[in-house]
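Asks: missing the sequence, but the structure's below:
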């Protein structure tokens, strides 16, 4: 449900979508609820229940933070909306559950008079929390997500793919993240029209790539080369370093407990338990790093130019001519977590028209996969190269492929498995 009165234009003259009713009503309501809670605290200070002098600065700080977050919700900030939706469902929900549980558990000892003895301000607080709970549920609605997505264009190709996988319109392209027509437009309506005409989905994708090819004109002298291994190692070092600090923290605890045990002749079980945990974490880290290094190899250099796609890794120099390729695209995996959907590492998929025999490129064979292709005309065998989480590299791959053979560009699509090291997810 939306309200038409709040729509308008932004600074660029673009028509803004109508603000949902839950935003129009909910943001002022939550601001007033916060003011009411502050008024209660100030009122308690006059009765001696609380010390206003010691709470004035925390109250001022959290007031600024809360109103800043509410302003971001009013402006459609996706992170602010998720945070407020979580807070307004968890805190009021737990409060109401606790009150009801107390009433049930103590009804016999109080003669069933618990609710009768509750002061009026308790009832007002519960009613206010119930309203906040309803607003929190409303902030999780699909129309709120669509409104937020329309106001904030995706900054990266990965973010655009993530929004499309959730069925959201991605809005106009951001000036800092240009998109080709194949990957940057919302084509849900076109697909629906094709299905209504009896055309298969593959025909829609073929038409989209053909339109890109027609608009691109003759191939430009574009080329792109990047050492994927260096980029990936740089990102992995940061993640592994953070995990190493985590292990060191538990190691210090184990040492402290061990020293105290030696000095006081205490039980060795806590120290031994922490030591075993540290050894287990170290073993998991070492095994994961060795597997990652083996999969990445000594080097992983990707080159895309007018001749085709070339990958060099160790002793292998794999060259794929444009005429021998069936498609090139970037795949990703959508993992379901307690905080919603999360995208695992985007990776480059290379489809050949005729698969190369096994053993031709031994190191590249470790990157060979067998899985269902994104389009029915593609083979089920492909080569998958790990890509760093870097939108600049994603953009250059897309632009260079489209500059030479736009009909081969498959865009972004979801793959059936993660195929990503745990410390890079």
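Replies: Received, thanks. Being a predicted model, the structure only gives us computed values, none of them experimental.

Asks: from now on I want contacts and neighbour counts done on CA atoms only, so please keep to that.
Replies: OK.

Asks: tell me what the host helix or strand of residue 253 is packed against?
Replies: Remark: residue 253 resides in helix 228-264, with elements defined by DSSP states H and E. Counting contacts by 3 or more CA pairs under 8 Å, 6 or more residues apart in numbering; DSSP states H and E, helix 228-264 is packed against helix 269-296, strand 301-305.

Asks: right, so of those, which gets closest to residue 344?
Replies: helix 269-296 (15.5 Å; CA to CA).

Asks: for that closest one, name the packing helices and strands.
Replies: Secondary-structure packing of helix 269-296 (3+ CA pairs under 8 Å, 6+ apart): helix 228-264.

Asks: report the angle between the axes of the helix it packs on and helix 269-296?
Replies: Computed by axes from the mean of the first three to the mean of the last three CA atoms, to 10 degrees, the angle separating helix 228-264 from helix 269-296 equals 170 degrees.

Asks: dropping in the other structure now:
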């Protein structure tokens, strides 16, 4: 009985929130002036606001409440809610702040939103029984993404200097730029081409990148361990303070993290496909003898091709994506089970493809006196005179380590350290 009572209340809250947001969005698209500003000859019972008229938010929210609150409720609740909603709609016309058509459109908006919320709840309830972790991730990311979109469209945070800088790049597309690759400009140009030159158009790809990063991290965790681990990793990624900001503010780190996670997933999938057990008897042997049972066969080439594309796009986003090559190489060298993959052609095809995708940056720099290379070298202090083991290096490393602990939060950093220790043991 408690569950039966809570569900309509929760659905009502969600429906009203989405209905109010939708109605406000329509208002700014239609931009209809209220009758109290354009008509004369009637007496206003309330003040006339300066907001637009169509649709009526009061009507939208009232009729959204009808359907959501009536879900799993008795007839008397439905009739009472319908009566109140109709009175609210009538009052908006009577006091002169809305046209009748505003109320009708508002009512239809509220009904449509509420129906969508109810249908989604019914679909998710059925899906959750068979795929609980998958469904939980979907609902979490959908809710978080909608909140971020709302915050972007209604928040008070203006574009950061970096975002404004990248937006200027997006208005002047090129093969590359002075300090960064062109991917951030391409993504902003894509967003603004669809939604216009506004804050939402600039930042929408931050929301998309954040959601996709968690999806592929979930898939990777599922492959490595199980669905529960994948869900935990995906959710933890979203609650890290700095990464939460990357879901709203669109800098190079948002797509860079996505391409890194995607590359991890594709690399593991490619290696997993290429690594085959010759027969089921190998599964029963000890680690020493099991290695001799491994048969390395050519994996489907498309895994490696997708990996090359992902790394290439990552390089176009942030040059530190090149460290993925080093990480992958060290893994293959350190793993006796996978070392022979280096003798196959697929990894090198993937490498070549990523460099081909990255080639526009090389072409642009060749035409501009390698300015990015000199800039990056200066940023990394490669041109400096201090030694690798100098006090300055130790100071920089200490600051870097401290900042990483702060960004991840000490609690999650401790959990990561504990997890690495447990995996080793």
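Replies: All right, it came through fine. The structure displayed is predicted, hence computed values, not measured ones.

Asks: quick check: TM-score for this pair?
Replies: The TM-score (TM-score structural alignment, normalised by the length of structure 1) is 0.25; 165 aligned residues with a CA RMSD of 6.5 Å.

Asks: same list (the helices and strands packed on helix 228-264 of structure 1) but as TSV, adding distance to residue 86 of structure 1.
Replies: Rendered in TSV, the data for these read as follows (distance: least, CA to CA, whole Å):
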stretch	distance to residue 86 of structure 1
helix 269-296	32
strand 301-305	42
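
Asks: which of the ones you listed sits closest to residue 133 of structure 1?
Replies: Short answer: helix 269-296, nearest of those by CA to CA, at 40.2 Å.

Asks: so for that closest one, what gets flagged as buried?
Replies: Of the residues in helix 269-296 of structure 1, 271, 274-275, 277-278, 281-282, 285, 288-289, 292, 295-296 count as buried by neighbour count, 16 or more other CA atoms under 10 Å.

Asks: let me know the closest of those residues to residue 54 of structure 1.
Replies: Residue 54 of structure 1 lies nearest to residue 274 out of those, by CA to CA, at 39.6 Å.

Asks: I figured the closest one hits residue 252, correct?
Replies: No. In terms of CA atoms under 8 Å, residue 274 of structure 1 does not count as a neighbour of residue 252; the distance is 9.4 Å.

Asks: ok, which stretches of the stretch 301-425 of structure 1 are strands?
Replies: In the stretch 301-425 of structure 1, strands defined by DSSP state E, counting those that start in this stretch lie at 301-305, 308-313, 316-321, 325-337, 340-352, 368-370, 381-386, 409-414, listed in chain order.

Asks: then the stretch 101-250 of structure 1?
Replies: In chain order, the stretch 101-250 of structure 1 shows strands spanning 224-227, with DSSP E, counting those that start in this stretch as the criterion.

Asks: related to what we said a few turns ago, list just the one of the helices and strands packed on helix 228-264 of structure 1 that sits closest to residue 248 of structure 1.
Replies: Taking CA to CA as the measure, those were each checked against residue 248 of structure 1, and helix 269-296 came out nearest at 8.1 Å.

Asks: returning to that earlier point: could the strands of the stretch 301-425 of structure 1 go into TSV alongside mean neighbour count?
Replies: As requested, the strands of the stretch 301-425 of structure 1 are arranged in TSV below (neighbours: other CA atoms under 10 Å):
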stretch	mean neighbour count
strand 301-305	19
strand 308-313	19
strand 316-321	15
strand 325-337	19
strand 340-352	19
strand 368-370	13
strand 381-386	21
strand 409-414	22
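
Asks: which one of these lies closest to residue 164 of structure 1?
Replies: Checking the strands of the stretch 301-425 of structure 1 against residue 164 of structure 1 by CA to CA gives strand 409-414 as the closest, at 9.6 Å.

Asks: and the angle for the closest one with strand 340-352?
Replies: Going by the same axes, to 10 degrees, strand 409-414 of structure 1 makes 140 degrees with strand 340-352.

Asks: and strand 409-414 of structure 1, what does it pack onto?
Replies: Using 3+ CA pairs under 8 Å, 6+ apart as the contact criterion, the neighbours of strand 409-414 of structure 1 among helices and strands are helix 157-165, helix 181-184, strand 325-337, helix 391-404.

Asks: so which of these is nearest residue 130 of structure 1?
Replies: Residue 130 of structure 1 lies closest, by CA to CA, to one member of those: strand 325-337, at 27.0 Å.

Asks: residue 38 of structure 2 - how many residues pack around it?
Replies: Residues near residue 38 of structure 2, counting by other CA atoms under 10 Å, number 7.

Asks: any idea how far it lies from residue 24 of structure 2?
Replies: Residue 38 of structure 2 sits 21 Å away from residue 24 of structure 2, taking CA to CA, to the nearest Å as the criterion.

Asks: go on, residue 195 of structure 2?
Replies: With the distance defined as CA to CA, residue 195 of structure 2 ends up 17 Å from residue 24 of structure 2.

Asks: not counting its neighbours along the chain, what's nearest residue 220 of structure 2?
Replies: In space, and not counting its chain neighbours, residue 220 of structure 2 is closest to residue 265: 5.3 Å by CA to CA, 6 or more residues apart in numbering.

Asks: fine, thanks again, bye for now.
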